[in-house]
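Visitor: Mind looking at a prediction? Sequence and model below.
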Amino acid sequence: MDELGPSRVRLSWRLTNVESGANNNDDDGGGRYYVATFDNDGTHRKVKACTLVVTIPTYAIGTSLDVVLPGSADLFGRGKSDNAKISGGVSYPPVASVTVAYPKSTFLDIDLADGSGNLRDLPGFGMVSTRSAGLRILATLVSSSLFPGRCPMEYNLLSCTIGGARDEAVGAMSEDDLVAVVDGDLRTMLLRPEAPHPKVLGLEIWPRTIPQYELGHSDTMTELKRMEDANDAGGLWVCGNYRTGVSLTACINFGYNQAKVVAGHLSSKRRG
């Protein structure tokens, strides 16, 4: 942030429109440029740029790119088919995170077969659940084992994730119901029947989370690439984890690689 300077990063600004124009100023790279209009609580600002890399989620793009990429609003706004799990746009299912704590004494008193210790101490990173087991929890991190000092020694602290593409009903559930589901699954997996109600230390619901690479996603990305290629101005890229991979590593690698693409584009414009 310090290297970029105070005027380089702006928070809470929403992209509302992008248009293109032409100039003959070699210092600006010559040729075409973009004017991006942003809104912040009723305050508008226009930013002129030779290149534009859009990395916001597709559901937030709206009609902002339709002038420079005709049809993009329709492409990203298409929903799933009612008869098949086919997405014309990009699906972002809801996910909830529930953090709970239980006394260690209420966990099953079992020595683990791999010799790592007793289950009550939860000696591990966490676990991933399967739908075939009849559980709704997607994954559980044992925060008290990963980060000592997060809770009293006589407690275990667990961060549970629930929801996703196969359980979108989570987005409409109340906080009490979410806690009840998580508590029920943990009782099935880890707890003794007489375990008390958990201490709920955190609960967050994200209505839209990781984009899904569903059936039809490849066609959507192919159409997006066609729109970019048809943009005569050039220098406009619509990117994001829905296109380059959802992992942290994929996002970081994309950032480095895309920076080289932008630099190369600007260099070629100046040489031209």
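Guide: On my side now, so go ahead.

Visitor: from here on, contacts and neighbour counts on C-alpha atoms
Guide: Fine.

Visitor: Can you give me the first-to-last residue distance of stretch 131-151?
Guide: End-to-end distance for stretch 131-151, by CA to CA, to the nearest Å: 30 Å.

Visitor: how about that stretch: buried residues?
Guide: By neighbour count with 16 or more other CA atoms under 10 Å, stretch 131-151 contains the buried residues 135, 136, 137, 138, 140, 141, 142, 143, 144, 145.

Visitor: quick one: contacts for the first one?
Guide: Contact criterion CA atoms under 8 Å, 6 or more residues apart in numbering gives 129, 185 as the residues in contact with residue 135.

Visitor: what's the helix or strand for it?
Guide: Assigned by DSSP states H and E, residue 135 belongs to neither a helix nor a strand.

Visitor: Show me the helices in the stretch 151-272 of the chain, by range?
Guide: Counting by DSSP state H, counting those that start in this stretch, the stretch 151-272 of the chain has helices at residues 175-189, 217-230, 241-244, 248-271.

Visitor: Make a markdown table out of those helices and add distance to residue 204.
Guide: Listed next are these as a markdown table, based on distance: least, CA to CA, whole Å:
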| stretch | distance to residue 204 |
| --- | --- |
| helix 175-189 | 9 |
| helix 217-230 | 28 |
| helix 241-244 | 22 |
| helix 248-271 | 21 |
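
Visitor: Compare these and give me the one nearest residue 8.
Guide: helix 248-271 (15.6 Å; CA to CA).

Visitor: Give me the distance from that closest one to the chain's centre.
Guide: With CA atoms, centre = their mean, to the nearest Å as the basis, helix 248-271 stands 22 Å off its chain's centre.

Visitor: now do stretch 196-204
Guide: Mean-position distance between stretch 196-204 and its chain equals 24 Å (CA atoms, centre = their mean).

Visitor: Go through it and flag the buried ones.
Guide: Within stretch 196-204, the residues scored as buried using 16+ other CA under 10 Å are 198, 203.

Visitor: what sits up against it?
Guide: Here stretch 196-204 has contacts from 96, 97, 98, 99, 100, 101, 102, 106, 175, 179, 183, using CA under 8 Å, 6+ apart.

Visitor: For the third one, identify the helix or strand it belongs to.
Guide: So that's residue 98. Using DSSP H and E, residue 98 sits in strand 95-103.

Visitor: can you map out the strands along the stretch 101-250 of the chain?
Guide: 126-128, 137-142, 155-163, 199-206, 236-238 (DSSP state E, counting those that start in this stretch).

Visitor: try this one next to it:
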Amino acid sequence: MTEAANPSTTVDVLIVGAGISGLSMAHDLQHPRKSDRPFNILVAESQGRVGGRIVTASGDGFLWESGPNSFAPTPELMKLAVDVGLKDELLLADRFLPRFVYWQGELMPVPMSPPAMVKSKLLSVPGKLRALVGALGFVGPKMGSEEREETVAEFFRRHLGDEVLKRLVEPFVSGVYAGDPNQLSASAAFSRVKRLEEIGGGLVAGAILSAKNKKKPAVAVDPNVPQAKRGQLGSFREGLEALPKAIAGTLGDAVKLNWHLLRLSPREKGTYIAEFSTPEGVKQVESRSVVLTTPTYASVEILEPLDVELGMALKGITYPSVACVVLGYPTEAFKRPMKGFGNLIPRGQGIRTLGTIWGSSLFPGRAPQGWEMVINFIGGATDNAIANLSEEEIVNAVHRDLCQTLLGEDVEPKVLAVHLWKRAIPQYNLGHLQRLHRIERQLQQFPGLYLCGNYSDGVALGDCVRRAQEGAEKLREYLR
């Protein structure tokens, strides 16, 4: 690749951010379609490492994640992993590992099928009947006008009742978004479920009609890509960070580390000048197109000088603080066999921790013999005060919670990691879809400038890969 440090250099695509989104897009663009010439790509990362929020570490015989812990093996993500040479490194967890909810002092399995729901002690008989009646479409009207946007709490309470909301939906929201169901938008955070109501009037009818109307495209199965089963979760032998490292390895010198974007300036001829602070001093790159894969709070610093309204729309997306606390305990310290995916904890149970992933149960070889590793998350939209605590205070809070939920005896934990993400997961709060529409509208005045981040339509790793590949196709169309 031509030396990008030369201010006169023009690249086709400048991607800002070497997290999973930016790297996936660069990888997709590096493999031209039949009608395309190879694109000249530069990926600029402000940190000294690739991977963004994916952080894998190891020590004392343990291997753990301080950000995302696993992925749903979507076809796009699995093919990407195979393409970058990680096929033999793939790990798929047992899909039958139980999930638990801590309710009224007891760990209760989450019912994963209708028969399991009938037998479950997590919901009372009236709660089950209320959920059944609501699922069949016998629901009350929305509060306020028909056009009024519902929160996640309002939507699920109306459809499935208060018990399902409190004991299943709220802990799920904590686990995925670290969010507040009284603030999250049902249309944005649970778009697929919300669509079922629109299709059939009720969730069951909507699911039936959706399945009937959905035409499966005739896509040939790639025999080189492992086929995962429903409910499985994936990782790699050396942890999730293996994926961004492998992608970066295929991109070579196109990835620049410790390059911090200072300003972006559109030129009259339709290109952009990007000015970077780098280890070699200030550098300029001219590009035909620019993609910001950075979080909104980082993107706004670059875009607000170009358009105030665009900056205001980006500022409306908030990120709560979440701490990831990785602890090790002797196996005999637990009051039950640690075989499962983990447990979530609804608010109101006297437990501050949002949930715990049983890391040494989920994937083999993550803890030494005779030890268990638990990965805990605390904070979120309902507990932003977590950001004001010291690491020791955070560990003590999590350990106290574990003494109630999992541990049979109060033993000293082996502290493996405490990672406070001061701005962790973007919140799809009320008005989110309108904010995205404003962002898209304002971007139209800057041809060739794109945003691609987990604040739009899905926070999971599979969503990031899918969205990056869709963005790469838009870029191809633009560059043609």
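Guide: Done, it's in. Here the structure is a predicted model, which means the values were calculated and not measured.

Visitor: ok so, going back, quick one: the strands of the stretch 101-250 of structure 1 as a markdown table, columns for distance to residue 228 of structure 1 too.
Guide: Conversion of those to a markdown table gives the following (distance: least, CA to CA, whole Å):
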| stretch | distance to residue 228 of structure 1 |
| --- | --- |
| strand 126-128 | 39 |
| strand 137-142 | 36 |
| strand 155-163 | 34 |
| strand 199-206 | 30 |
| strand 236-238 | 7 |
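
Visitor: mind checking which of those is nearest residue 49 of structure 1?
Guide: Of the strands of the stretch 101-250 of structure 1, nearest to residue 49 of structure 1 by CA to CA is strand 236-238, at 10.1 Å.

Visitor: now the closest one: which residue numbers in structure 2?
Guide: Counting by TM-score structural alignment, strand 236-238 of structure 1 pairs with residues 449-451 of structure 2.

Visitor: distance from that stretch to structure 1 after superposition?
Guide: Following superposition, stretch 449-451 of structure 2 is found to deviate from structure 1 by 1.4 Å on average (mean CA distance after the TM-score superposition for structure 1).

Visitor: neighbouring contacts of that stretch?
Guide: 289, 290, 291, 292, 293, 443.

Visitor: how far away is the second one from residue 443 of structure 2?
Guide: Going back to what we said before, that points to residue 290 of structure 2. According to CA to CA, residue 290 of structure 2 and residue 443 of structure 2 sit 12 Å apart.

Visitor: Those two: who's more crowded?
Guide: The neighbour comparison of residue 290 of structure 2 against residue 443 (other CA atoms under 10 Å) goes to residue 290, with 26 against 17.

Visitor: aligned partner of residue 411 of structure 2 in structure 1?
Guide: Under TM-score structural alignment, residue 411 of structure 2 pairs with residue 196 in structure 1.

Visitor: now that match: how far from residue 57 of structure 1?
Guide: 41 Å.

Visitor: Mind checking which of the contacts of stretch 196-204 of structure 1 are buried?
Guide: 96, 97, 98, 99, 100, 101, 102, 106, 179, 183.

Visitor: Spit out the contact partners of the second one.
Guide: The neighbours of residue 97 of structure 1, taking CA under 8 Å, 6+ apart as the test, are 159, 160, 161, 162, 202, 203, 204, 205.

Visitor: what do you get for the fifth one?
Guide: Listed by CA under 8 Å, 6+ apart, the contact set of residue 100 of structure 1 reads 157, 158, 159, 198, 199, 200, 201, 202.

Visitor: Alignment lookup: it to structure 2.
Guide: Match for residue 100 of structure 1 (TM-score structural alignment): residue 327.

Visitor: against structure 1, where does stretch 11-24 of structure 2 fall?
Guide: So stretch 11-24 of structure 2 sits over no part of structure 1, by TM-score structural alignment.

Visitor: Can you get me the start-to-end distance on that stretch?
Guide: Length of stretch 11-24 of structure 2, first residue to last, CA to CA: 18 Å.

Visitor: What lines up with residue 470 of structure 2 in structure 1?
Guide: In structure 1, residue 470 of structure 2 lands on residue 257 (TM-score structural alignment).

Visitor: How many residues are close by that match?
Guide: 11.

Visitor: and it, how far is that from residue 16 of structure 1?
Guide: 27 Å.

Visitor: on that earlier part again, would you mind giving the buried ones among the contacts of stretch 196-204 of structure 1 as JSON lines with distance to residue 64 of structure 1 added?
Guide: Converted to JSON lines, those look like this (distance: CA to CA, whole Å):
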{"residue": "96", "distance to residue 64 of structure 1": "29"}
{"residue": "97", "distance to residue 64 of structure 1": "31"}
{"residue": "98", "distance to residue 64 of structure 1": "35"}
{"residue": "99", "distance to residue 64 of structure 1": "37"}
{"residue": "100", "distance to residue 64 of structure 1": "41"}
{"residue": "101", "distance to residue 64 of structure 1": "44"}
{"residue": "102", "distance to residue 64 of structure 1": "48"}
{"residue": "106", "distance to residue 64 of structure 1": "54"}
{"residue": "179", "distance to residue 64 of structure 1": "38"}
{"residue": "183", "distance to residue 64 of structure 1": "43"}
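
Visitor: what's the most distant pair in these?
Guide: Farthest-apart pair in these is 96 and 106; separation 24.6 Å (CA to CA).

Visitor: which position in structure 2 aligns with residue 162 of structure 1?
Guide: Aligned by TM-score structural alignment, residue 162 of structure 1 pairs with residue 378 of structure 2.

Visitor: and the longest strand for structure 2?
Guide: Assignment by DSSP state E gives strand 281-292 as the longest strand of structure 2.

Visitor: once aligned to structure 1, how far is that one on average?
Guide: For strand 281-292 of structure 2, the mean deviation from structure 1 after alignment is 1.3 Å (mean CA distance after the TM-score superposition for structure 1).

Visitor: now the angle between helix 461-479 and that strand, please.
Guide: Using axes from the mean of the first three to the mean of the last three CA atoms, to 10 degrees, one finds that strand 281-292 of structure 2 and helix 461-479 are set 100 degrees apart in direction.
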